[in-house]
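Enquirer: heads up, no residue letters with this:
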């Protein structure tokens, strides 16, 4: 079976693996604090990783997650020439109602994948399960 790694250069694999690591560490930290709005990690052409979060008016509170997510994607698309790769991270629910951290990874070379990290809240915090990766839908380099 062919995987995304078979079609990606070694540098692209390293870029996406590094962003995934940043994204999952961020998500685990935020889940232990209660949750998080969608954010993005970017890897610029010089190799610097940055966190991008949507801002909103304190008086009106955070907009719906779908609005934040779309706003992030629009901003990333408009600046994509400055990036080698991006990871959009969100706290999501599966159709069966179970909770997952979803990381949508994309590389300028054309790779797109979605990594899901199932989790459950327990009395002691958050327990995560094995990661699952599926082919993703390009949203930044389209």
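Expert: Yes, it's here. Treat the numbers as computed from the prediction; the structure is a model and nothing was measured. Residues are numbered from 1 along each chain as shown.
Enquirer: make it CA atoms for all contacts and neighbour counts henceforth
Expert: Noted.
Enquirer: Surely residue 137 is in a strand?
Expert: No. The secondary structure assignment for residue 137 gives coil rather than a strand, going by DSSP: H, G, I helix; E, B strand; the rest coil.
Enquirer: Comparison target below:
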């Protein structure tokens, strides 16, 4: 179930991020969660209307929001627009976390022109546990 949840979240988040990029040529961090029933829902952060919407403030609001409801969800993901200097490219970085302690980061490089959006092959690595911080990570012995 863990891998299925994280795969589903990654797919939905990259779809949403690419849609926003194609439409607006940028996006602020977006977050989704898998409910205990298995439904994927967008997490709407609580942002003050007079506060500036910076990527870091929106990401923190996403994190605060998911932490407040973590007992009712089993997985969380957030997509952030990043610069990938080693590839001289932009990227969609997706942080994924499951209630069992699994945390992954999946990054999709992309090239955006006025006419096209080309998304490259993703790379994956271990991620940071930020929501379920008291859960021990699974071992691979």
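Expert: Perfect, thanks for sending it. Predicted, not measured: the structure shown is a model, and the values here were computed from it.
Enquirer: Once they're superposed, tell me the TM-score.
Expert: Comparing the two superposed chains by TM-score structural alignment, normalised by the length of the second structure, the resulting TM-score equals 0.85, with 131 aligned residues with a CA RMSD of 1.6 Å.
Enquirer: Could you measure from the spatially most central residue of the second structure over to residue 126 of the second structure?
Expert: Central residue check for the second structure by CA atoms, centre = their mean: the C-alpha nearest the mean position is that of residue 78, 1.8 Å away. In this structure, residue 78 of the second structure and residue 126 of the second structure are 15 Å apart, going by CA to CA, to the nearest Å.
Enquirer: Report all helices and strands that the strand or helix carrying residue 15 of the second structure contacts.
Expert: In this structure, residue 15 of the second structure sits in helix 2-24 according to DSSP states H and E. On a contact count with 3 or more CA pairs under 8 Å, 6 or more residues apart in numbering; DSSP states H and E, helix 2-24 of the second structure meets strand 30-35, strand 73-84, strand 89-98, strand 103-112, strand 117-119.
Enquirer: Tell me the residue in the first structure aligned with residue 131 of the second structure.
Expert: The criterion is TM-score structural alignment: under it, residue 131 of the second structure has residue 140 as its aligned partner in the first structure.
Enquirer: Quick check: its match vs residue 34 of the first structure, distance?
Expert: Distance, residue 140 of the first structure to residue 34 of the first structure, by CA to CA: 29 Å.
Enquirer: do the same with residue 127 of the first structure
Expert: Taking CA to CA as the measure, residue 127 of the first structure and residue 34 of the first structure are separated by 13 Å.
Enquirer: before we move on, back to that, not counting the helix holding residue 15 of the second structure itself, show me its contacts.
Expert: Residues outside helix 2-24 of the second structure that contact it (CA atoms under 8 Å, 6 or more residues apart in numbering): 26-27, 30-34, 38, 40, 75-79, 92, 94, 96-98, 100, 102, 106, 112, 116-117.
Enquirer: just stretch 27-37 of the second structure next, same as before
Expert: Identification of contacts with stretch 27-37 of the second structure by CA under 8 Å, 6+ apart yields 5, 9, 13, 17, 20-21, 40-44, 54-55, 58-59, 62, 66, 72-81.
Enquirer: Just the buried ones out of the contacts of helix 2-24 of the second structure, please.
Expert: Under a neighbour-count criterion of 16 or more other CA atoms under 10 Å, the subset of these counted as buried comprises 27, 30-34, 40, 75-79, 92, 94, 96-98, 102, 106, 112.
Enquirer: how far away is residue 129 of the first structure from residue 77 of the first structure?
Expert: Taking CA to CA as the criterion, residue 129 of the first structure is separated from residue 77 of the first structure by 31 Å.
Enquirer: More neighbours: the two, which one.
Expert: Using other CA atoms under 10 Å, the more surrounded residue of residue 129 of the first structure and residue 77 is residue 77, with 15 against 11.
Enquirer: Let me know the helix or strand that the aligned residue in the second structure for the more buried one is in.
Expert: Under the alignment defined by TM-score structural alignment, residue 77 of the first structure corresponds to residue 67 in the second structure. Under the criterion DSSP H and E, the helix or strand holding residue 67 of the second structure is helix 55-69.
Enquirer: Much appreciated, bye for now.
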